[in-house]
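K.L.:
Okay, here's the prediction I keep looking at, along with the sequence it came from:
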Amino acid sequence: MPFQQSIRLNEAQRGIFIALGANRPYRRHTPFENLQHALQLLSEREVSVLSCSRPWRTPAWPDPSQPPFLNAVAQIAWEGEDPTALMQILHEVETACGRVRSVRNAPRTLDLDLIDFKTRVRAPKTGNDLALPHPRVNDRAFVLLPLREIAPHWRCPVSGDFIDTLISRLSWTDRKDCRPAGGVLHAATHRLKRGAT
């Protein structure tokens, strides 16, 4: 799978990583197709998708009776230096894929989270402010397991802990409930078109 590439240590430490999730169809698109479409829309907005994990299936939380989520993590390249501006792009892509913000943890057609922006640490000044890294990244198997696929040397910018250490702290239930779902996500990025490895 040429699109899923392991990231070297230095790249993992200066990269930008986003998490993707979906558990509702949009129009005639399945959640898998929503994730695929999101990668394409990012590419059209001058956000290059450098590598992407496989999709992983996770029970919905906190209500497991809702449809399960498909989750993935991608490393991206973007010329800007303002993570808030990047979040605006992510929100535009969510909207284009049918995301309607309602109650917290509701089913959604697409959820895009900024996990790590070049190892920056940023505390939110208000409740709606962007925090970096994502404040719950260390507790989420559905982020850490796909992230390890493409960035096995990633370290938490706050604690300095390697990703394997963070995964080992997750509960056994969280780890076993997060499983590869099958399929491969692709994006038509400039880097991939040139055949870069």
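P.N.:
Okay, I see it. Residues are numbered from 1 along each chain as shown.
K.L.:
going forward, measure contacts between C-alpha atoms and count neighbours the same way
P.N.:
OK.
K.L.:
Specify the local secondary structure of D174.
P.N.:
Reducing the assignment to helix, strand or coil with DSSP: H, G, I helix; E, B strand; the rest coil, the entry for D174 is helix.
K.L.:
and N34, what helix or strand is that in?
P.N.:
helix 31-44 (DSSP states H and E).
K.L.:
which of the residues in that helix are buried?
P.N.:
Buried residues in helix 31-44, counted by 16 or more other C-alpha atoms under 10 Å: 31-43.
K.L.:
Downstream of that helix, the next helix or strand is which one?
P.N.:
strand 48-52.
K.L.:
Use this one as the comparison:
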Amino acid sequence: MITRDKLLDILKNIAKIIQENRQFLTDLDAAIGDGDHGINMNKGFRAVEEKIDTVKDKDCGAILKTIAMTLISTVGGASGPLYGTAFLKAAMVVNGKMELENDDVVKMFDEAIKGIVMRGKAEKGEKTMLDALIPAFEEIKSSLQDGNTMSEAFNRAQKAAADGVEYTKTIKATKGRASYLGDRSIGHQDPGATSTYLMIKTIAETLNS
């Protein structure tokens, strides 16, 4: 189970890790994209950080919806609509809830992925955030179904997301600005998959603390 306060901690820690990795994410994006992924993500999550105190008394759905709208309105490029849609879809399945049970978390990730697929017209294997997110979700789902704790499920998800990031180095991009490079995008890791991995890693670390 994830309490509302733990959810707020997770969001604060995600804002922190994005800030710490903004240059790394920007450098990754400079190699195959617009070179602004880290800058845009940091801008969005700094705005999220400022919003957290205003929603600390709300339910989990309301908190996630506020995060979604903040990202959509502040993050430039494709990342804002994609991450914003993911948070918005997740928010809708936990509307009114003060804590998140295992089933809630599975439904949240399932809906978030569907939202990204719909918004980005992408699928796994196209060198996008989905290459980290989908394997992470599959681990969360199967791990929780096997009776493992939420912490253990996210520890496994972190490993799956990291493997997904590594996988993006081996394939060519077929979506976004990176797709213009064709085969020259092979050998580079996807910045969106990397920021997704950082988020999963942060959830795991916050649940373990």
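P.N.:
Perfect, I can see it now. Just so it is clear, the structure is predicted and the values come from calculations on it, not from any experiment.
K.L.:
TM value for the aligned chains?
P.N.:
Scored against TM-score structural alignment, normalised by the length of structure 1, the superposed chains reach a TM-score of 0.33; 121 aligned residues with a C-alpha RMSD of 6.1 Å.
K.L.:
how about the buried residues of helix 31-44 of structure 1 in a markdown table, adding distance to L145 of structure 1?
P.N.:
Rendered in a markdown table, the data for the buried residues of helix 31-44 of structure 1 read as follows (distance: C-alpha to C-alpha, whole Å):
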| residue | distance to L145 of structure 1 |
| --- | --- |
| P31 | 19 |
| F32 | 18 |
| E33 | 21 |
| N34 | 20 |
| L35 | 17 |
| Q36 | 19 |
| H37 | 22 |
| A38 | 20 |
| L39 | 19 |
| Q40 | 23 |
| L41 | 24 |
| L42 | 22 |
| S43 | 24 |
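K.L.:
just these now: which is nearest I167 of structure 1?
P.N.:
L35 (23.8 Å; C-alpha to C-alpha).
K.L.:
So N40 of structure 2, which state does it fall into?
P.N.:
Local secondary structure at N40 of structure 2 is given as helix here, using three-state DSSP.
K.L.:
quick one: it from Q158 of structure 2, how far?
P.N.:
23 Å (C-alpha to C-alpha, to the nearest Å).
K.L.:
now what about stretch 82-94 of structure 2, what contacts it?
P.N.:
Surrounding stretch 82-94 of structure 2, the residues in contact under the criterion C-alpha atoms under 8 Å, 6 or more residues apart in numbering are 60-65, 67-72, 100, 104, 107-109, 111-113, 115-116, 119-120.
K.L.:
Those residues in strands, which ones?
P.N.:
L100 (DSSP state E).
K.L.:
Filter the contacts of stretch 82-94 of structure 2 down to the buried ones.
P.N.:
Here the buried ones among these, as counted with 16+ other C-alpha under 10 Å, turn out to be 60-65, 67-72, 100, 104, 107-109, 111-113, 115-116, 120.
K.L.:
quick check, nearest of the buried residues of helix 31-44 of structure 1 to I89 of structure 1?
P.N.:
The shortest approach to I89 of structure 1 among the buried residues of helix 31-44 of structure 1 belongs to L42, at 7.9 Å (C-alpha to C-alpha).
K.L.:
Wasn't S142 of structure 2 part of a helix?
P.N.:
Yes: when three-state DSSP is applied, S142 of structure 2 is found to be in a helix.
K.L.:
C52 of structure 1 reaches Q75, doesn't it?
P.N.:
Yes: C52 of structure 1 sits in contact with Q75 when judged by C-alpha atoms under 8 Å, with a separation of 6.4 Å.
K.L.:
Need the residues touching each of the two.
P.N.:
Contact criterion C-alpha under 8 Å, 6+ apart; residues shared by C52 of structure 1 and Q75: I150.
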